[in-house]
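K.L.:
I'd like to go over a predicted model; first the sequence, then the structure.
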Amino acid sequence: MPSLLRVVSYGRELPDAYLAAVQAAVTGAGGNIVELENAANGRFQVTVLIVEYDGGASDGVTALRAAVDPVLTGELGTAVMDASLAGPDRKLLLMDVDSTLIQQEVIELLADHAGKRDEVAAVTEAAMRGELDFAESLHARVATLKDLPLGVIERVRDALLLTHGAKELVEAFLAAGHAVAVVSGGFSQILDPLAEELNLTYYRANTLGIDADMLTGTVDGDVVDRAAKEASLREWAAAEKIDLAQTIAIGDGANDLDMLAAAGLGVAFNAKPAVREAADAAINIPYLDVARYFAGV
């Protein structure tokens, strides 16, 4: 029995030549296009192909991804997935926070108040590329915040900018009855009010140490690292009785790799090269709500 696959092409603009090349790649890899849908929201364009593949879905996804990879260029992207992800089953969307749900890195905003932004940013970049152990790098970066007044947290919270399309993505999933969660290597004092404002189903982050209205330069409790992010995905999917095949995880750094691998669809968002290579799909434009079209939401 043929498998049904979903092939989603996206970009600020989708040239006819690019779409023709994607379609040729799909058919050349043994896929038969049975449905085509175009969508646009004023910021980017999307074309969705529903494809029959004479074989298993896993083999079809592998074959079609390999076929369209050489076609990709710049901000144009094409993602291939089992069409069942866009079916009626309830889903869990899990996102990283820094440089994914929001445009900034919170640790750098905090470090700016300590006069250590450049130093901390360099360590953050190395950690996100996977060159440093995340927990060790986090402790080192947080140590630079020692003795900052507690009021800095509110100022940083007020400076946060949601990623373009983030609010639309969250609202669309929640309105359709799905669960939406975030897990962050950042800090609960920053994340919790934002998560409550967005009505997120679950959220988890590290906790900054505080003593006498000052930051202690320490992290309370276990660090939310890549293993904790994957564990959160599995925990929340089980709590909502959602099969892992119906989960979508989105992130940008090495700290997200385990949850991207465990999810039904792991999405790299404007990510480091190693993360893009490991993910099932990538978004290369600054609009998070492209992911809606992957899941048919």
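P.N.:
Yes, it's here. Just so you know, these numbers come straight off a predicted model, no measurement behind them. Numbers count the residues shown, from 1 in each chain.
K.L.:
alpha carbons only for contacts and neighbour counts from here, please
P.N.:
OK.
K.L.:
Give me the distance between the residue nearest the centre of the chain and residue 280.
P.N.:
In the chain, the centroid-proximal residue (C-alpha atoms, centre = their mean) is residue 250; its distance is 1.7 Å. Distance from residue 250 to residue 280, counting by C-alpha to C-alpha, to the nearest Å: 10 Å.
K.L.:
hang on, the earlier thing: on contacts alone, who are the packing partners of the helix or strand hosting the residue nearest to the centre of the chain?
P.N.:
In this assignment (DSSP states H and E), residue 250 forms part of strand 247-251. Packing partners of strand 247-251 (3 or more C-alpha pairs under 8 Å, 6 or more residues apart in numbering; DSSP states H and E): strand 92-95, helix 257-262, strand 265-269.
K.L.:
ok, residue 150 - how many residues close by?
P.N.:
Applying other C-alpha atoms under 10 Å, we find 14 residues neighbouring residue 150.
K.L.:
That one against residue 215, yeah?
P.N.:
Yes: assessed by C-alpha atoms under 8 Å, residue 150 is found in contact with residue 215 at 6.3 Å.
K.L.:
Can you show me the strands along the chain?
P.N.:
Using DSSP state E, the strands found in the chain span residues 3-11, 31-40, 45-53, 77-82, 92-95, 179-187, 202-211, 214-220, 247-251, 265-269, 281-283.
K.L.:
this is the comparison structure:
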Amino acid sequence: MTHPYALVLIFDRKAGSLPPEAIDIARAMVKGARPVILSEGEAVEIPCGKPGTGAATPATIRAALAPHRVDALLVKQRGRRKAVLIADMDSTIVADETLDQLAALIGCGDAVKRITDATMNGTLDFAAALTERVALLRGHPAALLEDVWKTTRINEGAQTLVKTMRAHNARTALVSGGFTFFTSRVAEACGFDEHHGNVLGIEDGTLTGRLAAPILGPDGKKAHLTRLLTERGAQNSAALATGDGANDLPMLHHAGFGVAFHGKPKLRAEMPLQVNFTTLRSLLFAQGYRAADFVE
């Protein structure tokens, strides 16, 4: 293969058009070939060679393009289109943290958000922190879950990502440390094949402040990815995983494409593939899909 890699550049189409100077900078950094348009004014890919000693790294490329608010993903050309998609829910497929939203309605929002932020940055044990947060919900009406769902916003590109990959025979799964009350609804809205989350205790219409065991956390997410690959008879390289928090790291490291989507600092420090400025459409461009291929 003449150019075994591609540097994919994506710009937020709502903010205008991909700056030509950003393309020139990127092409010079990777000594790349003529850019190939994936979406006019939004995304291009620059075919290039395998990074060698002294070559620009993903981090240096991102730093050079950050002033232009351009996302840059350096990917292998071989096997770009993935057979499995596994995605986190809160702050990835949906815009907010549903547990934080629920806590805000109850009146303990600040306390819960502090724990959530520490957990997503990897400074607290996930299971212990989730148990502590859920305990604060005890005695409040379960009907508040419906109120949270009414205000939950699905991130731009989520439905397009899932539907396009399914149209090309990928298996898609939503996995969350949040609650199945929300994963079931988000999965249906986006078209995921399956969903997994934690079961929130409810008795007589009231939140018990407990979770049904076992708790789905970082290792559980990775286990679902492993199962999906086994069921497809596929290698790790055939998977795309995306998430924003420290509890997503095991599955992101396990996947061929592990993408930090508007990730917390710990993810940005560890993951070479990052989407920091644009939408979930970028995960399709990273796989070599053109906008004309998208299923909207």
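P.N.:
Okay, I see it. Owing to the predicted nature of the structure, the values given are computational and were not obtained by experimental measurement.
K.L.:
picking up where we left off before, could the helices and strands packed on strand 247-251 of structure 1 go into TSV alongside distance to residue 37 of structure 1 and mean neighbour count?
P.N.:
Converted to TSV, these look like this (distance: least, C-alpha to C-alpha, whole Å; neighbours: other C-alpha atoms under 10 Å):
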stretch	distance to residue 37 of structure 1	mean neighbour count
strand 92-95	23	27
helix 257-262	27	23
strand 265-269	21	28
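K.L.:
got the ones you listed as CSV, with distance to residue 142 of structure 1 columns?
P.N.:
Shown next, in CSV, are these (distance: least, C-alpha to C-alpha, whole Å):
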stretch, distance to residue 142 of structure 1
strand 92-95, 22
helix 257-262, 23
strand 265-269, 25
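K.L.:
What residue in structure 1 is paired with residue 124 of structure 2?
P.N.:
Here residue 124 of structure 2 is matched to residue 132 in structure 1, going by TM-score structural alignment.
K.L.:
list the contacts for that match?
P.N.:
Contacts for residue 132 of structure 1 (C-alpha atoms under 8 Å, 6 or more residues apart in numbering) come out as residue 126.
K.L.:
and the equivalent of residue 228 of structure 2 over in structure 1, what does it touch?
P.N.:
Matched by TM-score structural alignment, residue 228 of structure 2 corresponds to residue 236 in structure 1. Taking C-alpha under 8 Å, 6+ apart, we find residue 236 of structure 1 in contact with residue 202.
K.L.:
and what of residue 212 of structure 1?
P.N.:
Neighbours of residue 212 of structure 1 in contact, by C-alpha under 8 Å, 6+ apart: none.
K.L.:
Check the gap between the alignment partner in structure 2 of residue 181 of structure 1 and residue 240 of structure 2 for me.
P.N.:
Residue 181 of structure 1 maps onto residue 173 of structure 2 when the alignment is built from TM-score structural alignment. From residue 173 of structure 2 across to residue 240 of structure 2, the span is 11 Å (C-alpha to C-alpha).
K.L.:
Identify the contacts common to these two.
P.N.:
In contact with both residue 173 of structure 2 and residue 240: 85-86, using C-alpha under 8 Å, 6+ apart.
K.L.:
Now do the same contact list for residue 214 of structure 1.
P.N.:
Counting by C-alpha under 8 Å, 6+ apart, residue 214 of structure 1 has contacts 146-150.
K.L.:
swap the cut-off to 7 Å and go again
P.N.:
Contacts for residue 214 of structure 1 were tallied using C-alpha atoms under 7 Å, 6 or more residues apart in numbering; they are 147-150.
K.L.:
Could you single out the nearest of those to residue 91 of structure 1?
P.N.:
Nearest to residue 91 of structure 1 among the contacts of residue 214 of structure 1, counting by C-alpha to C-alpha, is residue 150 at 37.5 Å.
K.L.:
any idea how far the equivalent of that closest one over in structure 2 is from residue 289 of structure 2?
P.N.:
Taking TM-score structural alignment, residue 150 of structure 1 has residue 142 as its aligned residue in structure 2. Note on residue 142 of structure 2: its distance to residue 289 of structure 2, by C-alpha to C-alpha, is 42 Å.
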